[in-house]
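Novice: Below are the sequence and a predicted model; questions follow.
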Amino acid sequence: MVLGRLVHYTVDAVLLSTVVAGIRRSSGFEPHTDLITEPTVRSITEKFLGVGETIFDVAQATAVNSSYFKKR
């Protein structure tokens, strides 16, 4: 039960990070992590956002190489 919740929250966090990466890519707006004064929290936040960037890159590469997607 606890493991299931942990997996669920982890997947939710990765999805949130990926959405933020998509917003960053499409609009240019990104979270202002310099406002976080605690260096440890800032580092964790930047790594969290980096995971979303990686997932977004993989999803984009998959879409580009897939026959199920076409460019408008």
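Specialist: Received, thanks.
Novice: Going by C-alpha atoms from here, please, whenever you check contacts or count neighbours.
Specialist: Noted.
Novice: For this protein, which segments count as helices?
Specialist: Assigned by DSSP state H, the chain shows helices spanning 2-27, 39-64.
Novice: quick one, which of those is nearest to T33?
Specialist: In terms of C-alpha to C-alpha, the element of the helices of the chain nearest to T33 is helix 39-64, at 6.3 Å.
Novice: now the helices of the chain in TSV, with distance to K70 and mean neighbour count?
Specialist: Conversion of the helices of the chain to TSV gives the following (distance: least, C-alpha to C-alpha, whole Å; neighbours: other C-alpha atoms under 10 Å):
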stretch	distance to K70	mean neighbour count
helix 2-27	18	14
helix 39-64	8	15
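Novice: this is the comparison structure:
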Amino acid sequence: MTFIGKAIHIGVDLALATTCLAGIKRNTGLSFKLDAVENETAREYTKKYLNMGDSMYDYAVATCGSSKYFERK
């Protein structure tokens, strides 16, 4: 696999992981403890990464909610 292929694969895996963390946050109230990240720059990028997951989760829920293949119970 080429470098570009591996980079895309890792990027998709990271996107799925952050979306999963957003789902856990929404359904259970458990969230990642940002205070555990000691470096200020790493904390800032971690916050951006987790916010991206929240946005992706919101988009997925909105898309499924407007689809004829899903129903609310």
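Specialist: Great, that's in hand. Keep in mind that what you see is a predicted model, and the values were worked out from it rather than measured.
Novice: coming back round to it: take the helices of the first structure and write them to a markdown table, including distance to R72 of the first structure.
Specialist: As requested, the helices of the first structure are exported to a markdown table (distance: least, C-alpha to C-alpha, whole Å):
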| stretch | distance to R72 of the first structure |
| --- | --- |
| helix 2-27 | 15 |
| helix 39-64 | 12 |
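Novice: any idea how far the residue nearest to the spatial centre of the first structure lies from L15 of the first structure?
Specialist: The first structure has G52 as the residue nearest its centroid, 1.8 Å off, counting by C-alpha atoms, centre = their mean. Distance, G52 of the first structure to L15 of the first structure, by C-alpha to C-alpha, to the nearest Å: 7 Å.
Novice: do R25 of the first structure as well
Specialist: The gap separating R25 of the first structure from L15 of the first structure is 15 Å, by C-alpha to C-alpha.
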